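Enquirer: Build me a structure from this.
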Amino acid sequence: MSQLTVKVVNKVLEAVDIVSLELASVDGKQLPPFSAGAHIDIHLPGGIVRQYSLLNDSAEQHRYIVGVLKDPESRGGSVAVHDKVNVGDILEISAPKNHFELVHAKRTLLFAGGIGVTPILCMARRLSQTNADFEMHYCTRSPDRTAFEKDIKASTFADRVHFHYDSGDEAQKLNLKSLVAGPQDGTHLYVCGPTGFIDYVVNTAKEAGWAAGNVHLEYFGAAEVDTSGDTSFEVKIASTGKSFTVPADKSITQVLDENGVFVPVSCEEGVCGTCLVRVLEGEPEHRDLYLTDAEHAANDQMTPCCSRSKSPVLVLDI
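Expert: Predicted coordinates:
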């Protein structure tokens, strides 16, 4: 997919450790359209590529806006956005992609945890424009860490948004069990945020009897994985028949890259799906957050940036 060249036309400190970037085409032309829940790949200084959800009105084509949290455990992406990207800079980005699309529903529940508000806010804007029945719950540590709060409170859907702060009193904290009690077939739930927050919402909904198809989620980062038991295995490339050993301390994509076999990678955490490949033989050990449980069970595709192998040999369709 061809890249787009954009200019950073605005950079705003939206909350503690959160900035927004407003991006516009360098030639003044319209940008490709996008739908609520979409994200773009941004090529950052230092050769880093990261995915950020679009938070502005999905009807807009003159700009894209993303929000980025400065992560103290950053692998370089968020630090680059905060410390190295400035107004006037020219960046390369991908066209919008969407793995977190809204579906038509009688009613929609939106849950945002921290910086997970970005795709959720875009969804709220879209649902408001279509006069849909929805409500949004936005959970943060404290008001000073609540990005876009002023924008939300000034919006036409402000009365449908509920703010919940960890630092607040018990009355305003999220009462998730009551919100997801008595699930209806026509109601869909969307959640985005830290892994622990997503798991809490998804598991609570599951316990309440929600159908898996009515619960939609998007992770922003991979969960920690215990790698102490990792061992080596062989990866065979179907197109050439060549085999390579993947040691315990390296990923499949690292080994392939060292041997001149190109596999596109981006997040390197199994979140974005950029590196997805077909598995022709062998059994993957899935460690991604991109594929569904059913897709994991099928074992016919995998994310080689983070996943490994349960079998001695994996044959990949490369």
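
Enquirer: Every contact and neighbour count from this point should use C-alpha atoms.
Expert: Fine.

Enquirer: Find the nearest non-adjacent residue to residue 18, please.
Expert: Computed as Cα to Cα, 6 or more residues apart in numbering, the closest residue to residue 18 that is not its neighbour in sequence is residue 69, at 4.5 Å.

Enquirer: Also this sequence, please, to line up against the first:
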Amino acid sequence: MKDSASNELSFRTVVVTKKDQVAEGVFRFELRDEAARALPAFTAGAHLTVRVPSGANRNYSLCNDPAETDRYVIAVKRDAAGRGGSVSMADEVAEGDRIDVSEPHNEFGLSERARSFVFVAGGIGITPILSMMRHLKATSGPRFKLYYVSRSPQTTAFLDELSSAEWKPHVVIHHDHGELANAFDFWPVFEKPGSGAHIYCCGPRALMDSVRDMTGHWPTGTVHFESFGVDQSRAAENTPFNIRLERTGRSFQIPKDRSILEILRDNGIRAPSSCESGTCGSCRTTLCAGEADHRDMVLGDDEKRDHIMICVSRAKSQELVLDL
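Expert: As a prediction, the model looks like this:
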């Protein structure tokens, strides 16, 4: 399958110089230039688009210090329930292999106006935030605090490092063991917005939704969420539109601030989904009629007439008819 991202991104070949396991099911990859040249610079919070051995493109956040120009470091969680990108990376990529990566891109950069930072990470969402923390510490930047939630110590990436004396004053780690009753209470953290403070959150959708719900009273522009490379600037172009389900005839209006997937879910209609950022392809749906406004990084040009990723894409026509 041809990825639409390949029409917009330029790729370079790098060598996997190190691969190790940093938690249960989480693998760290060190990538270097084949000729030991400096790599294109990146800023804290940036990601790479990686062409995995299966041929798909996947976005992975850089987790090393941006001052390091000789290597890129990413961490990948093996998700057996996904569409195979992370499984392909975890199972098929070994030290010494060559893989293609894009230049770094950043839709999650640190605000230069912030006087302090509150970081919230869930699971593998620690990766871009770890890069931010390394950068702030190395440059004596504004103060910061990390709240890192995960299911258990075994599934917590970089646990040994983040538990060390170096990071202890800056880090709170919480394990909920998969039980709602053990969920971390973020309200004391967000109840009173700090002067000049900015929040950066990366993790599962449920965590990001919870943080969004609790920070509605924070000043506009001070709460940031990782979108894994999907350009959020186009949200300003959003307009409402209708969808009709071909199999049942049911119709719904999609507001400008909600996705097709969210509206279907609200109405008890189940649809496959995973990343909810237009990068994994899980929510691919057949488009029966109407013109889509494609915003994913999965569909090739020859697939866009008949398919849509319902987690991020919208409509150019007044109505879309979906094979649901």
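
Enquirer: How close are the two chains, by TM-score?
Expert: Taking TM-score structural alignment, normalised by the length of the first structure as the basis, the two superposed chains have a TM-score of 0.72; 259 aligned residues with a Cα RMSD of 3.4 Å.

Enquirer: Which residue in the second structure aligns with the residue nearest to residue 18 of the first structure?
Expert: Taking TM-score structural alignment, residue 69 of the first structure has residue 77 as its aligned residue in the second structure.

Enquirer: What is the burial count for the counterpart of residue 224 of the second structure in the first structure?
Expert: By TM-score structural alignment, residue 224 of the second structure lines up with residue 216 in the first structure. Counted by other Cα atoms under 10 Å, the residues lying close to residue 216 of the first structure total 19.

Enquirer: Just say helix, strand or coil for residue 216 of the first structure.
Expert: strand (DSSP: H, G, I helix; E, B strand; the rest coil).

Enquirer: Equivalent analysis for the one 5 residues further on, please.
Expert: When states are read from three-state DSSP, the local structure at residue 221 of the first structure comes out as coil.

Enquirer: coming back round to it: got a list of what the match of residue 224 of the second structure touches?
Expert: Counting by Cα atoms under 8 Å, 6 or more residues apart in numbering, residue 216 of the first structure makes contact with 100, 188-191.

Enquirer: and the residues you listed, which two are the farthest apart?
Expert: Greatest spatial distance among the contacts of residue 216 of the first structure (Cα to Cα): 100 and 188, at 12.6 Å.

Enquirer: between the two, who's got more neighbours?
Expert: Neighbours per residue, other Cα under 10 Å: of residue 100 of the first structure and residue 188, the larger number sits with residue 188, 24 against 21.

Enquirer: was I right about the more buried one contacting residue 107?
Expert: Yes. Counting by Cα atoms under 8 Å, residue 188 of the first structure touches residue 107, with 6.5 Å between them.

Enquirer: sorry, back to before: residue 16 of the first structure versus the residue nearest to residue 18 of the first structure, what's the distance?
Expert: Per Cα to Cα, to the nearest Å, residue 69 of the first structure is found 9 Å from residue 16 of the first structure.

Enquirer: And the two? Which one has more around it.
Expert: Per other Cα under 10 Å, whichever of residue 69 of the first structure and residue 16 has more neighbours is residue 69, with 23 against 14.

Enquirer: contacting residues around that one?
Expert: By Cα under 8 Å, 6+ apart, residue 69 of the first structure lies in contact with 17-19, 78, 115.

Enquirer: Whichever strand in the second structure runs longest vs the first structure, average offset?
Expert: Ranked by number of residues, the top strand in the second structure under DSSP state E is strand 11-23. By mean Cα distance after the TM-score superposition for the first structure, the fitted strand 11-23 of the second structure averages 0.8 Å away from its aligned residues in the first structure.

Enquirer: That strand aligns to what range in the first structure?
Expert: Residues 3-15 of the first structure are where strand 11-23 of the second structure lands when matched by TM-score structural alignment.

Enquirer: list the buried ones in the matching stretch?
Expert: Judged by neighbour count (16 or more other Cα atoms under 10 Å), stretch 3-15 of the first structure contains these buried residues: 5-9, 11, 14-15.

Enquirer: and what of stretch 193-201 of the first structure?
Expert: In stretch 193-201 of the first structure, counting by 16+ other Cα under 10 Å, buried: 193-195, 197-199, 201.

Enquirer: How about stretch 170-190 of the first structure?
Expert: 173-174, 180, 183, 187-190.

Enquirer: Pull the distance from stretch 13-29 of the first structure to the chain's centre.
Expert: With Cα atoms, centre = their mean, to the nearest Å as the basis, stretch 13-29 of the first structure stands 18 Å off its chain's centre.

Enquirer: gap between the two ends of it?
Expert: With Cα to Cα as the measure, the ends of stretch 13-29 of the first structure fall 27 Å from one another.

Enquirer: residues in contact with it?
Expert: Stretch 13-29 of the first structure has contacts (Cα under 8 Å, 6+ apart) with 4-12, 31, 62-70, 82, 90, 115, 144-148.

Enquirer: Stretch 164-171 of the second structure too?
Expert: Stretch 164-171 of the second structure is contacted by residues 144-148, 161-163 when judged by Cα under 8 Å, 6+ apart.
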